[in-house]
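Novice: Generate coordinates for the sequence data below:
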Amino acid sequence: MDRLTNTIRPYAWGSTTAIPELIGVAPTGEPQAEMWMGAHPGAPSRLDRGAGESALSDVIAADPEGELGVAAVRKFGPRLPFLFKVLAAGAPLSLQVHPDLAQAKAGFEDEERRDVPIDAPHRNYKDANHKPELVCALTPFEGLSGFRPPLEAAALLEGLGVNSLKPYADLLRAHPEEAALREVLTAVLTADRAEMARTVTEAAAAAERLGGAYAPYAGLVHHYPGDPGVIAAMLLNHVQLQPGEAMFLGAGIPHAYLDGLGVELMANSDNVLRCGLTPKHVDVPELLKVTLFEPGDPGILRPEGNGEEVYETPIDEFRLSRFVLAAGGAPRVLPDGTAQILLCTAGSPKANSPKSGELALTPGESVFVPAGEKVELSGTGTVFRATVVV
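Specialist: A predicted model of the protein is given here:
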């Protein structure tokens, strides 16, 4: 069991205060968007087993079966298949979709064949893996997830009273649901940029005036003026999570995080196809290939179980659970068959193992537990556990 040193990524959309408040340090004044915990090559966590600090990715590469467990290596290969994060959105993230595993493999192989540089701004597939993800709120958390029913989206657009939005509302009412959503998203993203910028400006002014259900979209335009993603966002479900609630985002589901602090757990991939709310490359034809145009309830996950509270998802590469520890409670014994990362988000819990002794944790601190090491949690506070399903 090893205490981790983690990298905080300073993306422009990050909150300047949320992560410093969690870990108990003074803000720097710069945005702090994500704290990465894991072995992703972009920013692997670091640990020290007595011979100086090493990257977790190197530690795993030196003994995959010893660190991850035989069953996990057999199923996922000699790598940690997930990336665990603390995410702090102070401004909206890009509206985006992730491919499924087959799409990711085909897209990556195609771009490799065409010699598209891996760091090219127009490259879509950075690797051959899918990127399902789960976000769990630590504070009230706001986002967008999945398509609204087309008639609901049509009513929302019509309510703005913007003439240039009427054709989109008419399309949403005139076609079968999936065809309508595909046609309207395509039209929004391929419209003349100058005309769309005027539409976005008018829509944002109307949204600000109307408030209520329109308030989230009025805020988008302040960060992304003229961006067609502002209109595309109105096709999606607006989701508000309370602390402890989560949402799962599978392949093909358009989504965006708007505001709040949460923990995020995802498959270890960088594959993102953007729809809008970004200055980055938007590949509309590729986006339309991977997007699921299925309206529905985005669903809010709440943890299930006593002791270890599990957020159930249909993914094996990661599994998120939570322990809420109370004073005087019995120690919680963790399963030891696979590697795990433990993250403290509140209180002053302790992690103890016969091999490594006791580690006292404070909010924002995390530990890596290799497969086969028995660990107990005690004390008071909240600990999230990230592992895999074998």
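Novice: drop to CA atoms for contacts and neighbour counts, all remaining ones
Specialist: Noted.
Novice: Would you state the helices of the stretch 51-200 of the chain in chain order?
Specialist: 56-62, 64-68, 70-76, 101-113, 150-159, 166-174, 177-190, 193-210 (DSSP state H, counting those that start in this stretch).
Novice: Among those, show me which one is buried the most.
Specialist: helix 64-68 (a mean of 22; mean count of other CA atoms under 10 Å).
Novice: how about H255, what does it touch?
Specialist: L95, Q96, V97, G143, L144, S145, G146, L236, L249 (CA atoms under 8 Å, 6 or more residues apart in numbering).
Novice: one more to line up against the first:
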Amino acid sequence: MLIFIENTPRAYAWGSTDALPDMLGTTPTGEPQAELWLGTHPGSPAHVAKATPVQRTLIDLVESDPERYGVDGGPLPFLLKVLAIGAPLSLQVHPDREQAAAGFAAEEAAGVPRDARERNYCDPTHKPELLVALSEVTALSGFRDLAAAREDLLLLAAAARELGHPEGAEGFERAGCRLVGRDAGELRRAFLTWAFSRDPRIVDALSCLFDVLRAAEAGAIGFWERALEEGTIDPDRLASLRALAAAHPSDPGVLVSLLLHLVRLAPGEAIFLGAGQIHAYLGGVAVEVMASSDNVLRAGLTQKHVDIDELCRIVDTGELADPRFPAERLDHGLLAWRPDVPEFQLMRARLREADAEAGTGYSDAEAAVRIDLPARGPVVLVVTAGKVRIERPEAHPAEVASVRRGQSVYVSAGEPICITGHGEVFLASVGAESDGTALR
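Specialist: Down below sits the predicted model:
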């Protein structure tokens, strides 16, 4: 079955006011709209579009015929999202399978309500996730070289001293000194603990940080201008710090951000976030797929609950060589991102009309006239550009759906599907090595 699905965007404070309405073809409400969830996660299950007078969720559909609509007789193990990031998300990590199961069981046994602010583990499932940029996306992702972070802290110290903030300068210097030693992993863990300890030096550094960055932007710090010209200072890093300090002026997460890679993803580039990898999305529009979980442990840049001790217990303190995750070219017009997890993979199909004129859309090199895919297991797809036709010609009777930008379809397990038209489609299914029910 080809079943149109829809959902109401999640109205988190970090969302954009117009990006999701633009994609969905709806009128902006003036409120931030952050995430569109397309799956069976109980926190916000998608529902069958315009099916009956009574709303029927995708959970209801799976429960009506688990073998036909579910995976291994249960709900979908993956969750597809569209993100519209208008402001930075919290710094966060996700647990692995064992940590999630143990943490959830412990909080259940302790009687912590599942909707309690201090709850760390909402479910017993891990949450690896993959993000593919639709627009330019900026993110903090994984730990970078300690020497580079220390150099930035010492530059801030010199700038604070030049502006007449000796206490702030001492705070930056002390932070930099904490990144010197043999065991990089333990240094990072200790820095996280210290940053959230309310040490007066951290408070002093944060109190002058925005003034330092504003003065640097105005050209009031002579050596800083020279450093920019020489390439010693990364202007993107400065812009990131300014945005974070403006949004969270006293939050230690602003300084923690200096320990992380700052990534600028072009449309079509991706990052994969495995267990324990600290990260924060800062801006842009993207498609994301993850294991169907909502387990998040936060490390600042938020008004929500921060449990730094638990975060430090599960965070991966190793250095990440390259945050970007490469795509595989499976066929003409077809890319796939396949991390080593069984719950999900993500594909991007680009289509063009056979008689499309040159210059009117995707080039021959990046788009196909027709893409055929098996669908041995369930598939959730969303059209992010143009309009495409999804067909199941071998079904009895044959099935067809015309899907425009912003619309989503659930494809039940069964016969192969054929995609034509002119546009871009993202398709999520179980992982390629899961159990033979993968999309391809």
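Novice: Now the TM-score, please.
Specialist: TM-score for the superposed chains, counting by TM-score structural alignment, normalised by the length of structure 1: 0.94, backed by 383 aligned residues with a CA RMSD of 1.7 Å.
Novice: Just tell me which of the helices of the stretch 51-200 of structure 1 ends up closest to T17 of structure 1.
Specialist: Across the helices of the stretch 51-200 of structure 1, the minimum distance to T17 of structure 1, taken as CA to CA, is reached by helix 193-210, at 26.0 Å.
Novice: Which strands or helices does the helix or strand just after that closest one pack on?
Specialist: Where DSSP states H and E defines the elements, the next helix or strand beyond helix 193-210 of structure 1 is helix 215-223. Where contact means 3 or more CA pairs under 8 Å, 6 or more residues apart in numbering; DSSP states H and E, helix 215-223 of structure 1 is packed against helix 193-210, helix 229-233.
Novice: got the helices of the stretch 51-200 of structure 1 as JSON lines, with distance to P216 of structure 1 columns?
Specialist: Conversion of these to JSON lines gives the following (distance: least, CA to CA, whole Å):
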{"stretch": "helix 56-62", "distance to P216 of structure 1": "39"}
{"stretch": "helix 64-68", "distance to P216 of structure 1": "42"}
{"stretch": "helix 70-76", "distance to P216 of structure 1": "39"}
{"stretch": "helix 101-113", "distance to P216 of structure 1": "32"}
{"stretch": "helix 150-159", "distance to P216 of structure 1": "12"}
{"stretch": "helix 166-174", "distance to P216 of structure 1": "19"}
{"stretch": "helix 177-190", "distance to P216 of structure 1": "19"}
{"stretch": "helix 193-210", "distance to P216 of structure 1": "8"}
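Novice: Between those, which one is closest to C344 of structure 1.
Specialist: Each of these has some distance to C344 of structure 1 by CA to CA; the shortest is helix 56-62, at 18.8 Å.
Novice: so where in structure 2 does the closest one end up aligned?
Specialist: Here helix 56-62 of structure 1 aligns to structure 2 at residues 58-64, judged by TM-score structural alignment.
Novice: Comparing that stretch with structure 1, how large is the average distance?
Specialist: Once fitted to structure 1, stretch 58-64 of structure 2 is off its aligned match by 1.0 Å on average (mean CA distance after the TM-score superposition for structure 1).
Novice: Other residues contacting that stretch?
Specialist: Contacts of stretch 58-64 of structure 2 (CA under 8 Å, 6+ apart): 5, 39-40, 42, 45-48, 68-70, 74-75.
Novice: Repeat the analysis, applying 7 Å as the threshold.
Specialist: G39, T40, P45, A46, H47, V48, Y69, G70, P75 (CA atoms under 7 Å, 6 or more residues apart in numbering).
Novice: No further questions, thank you.
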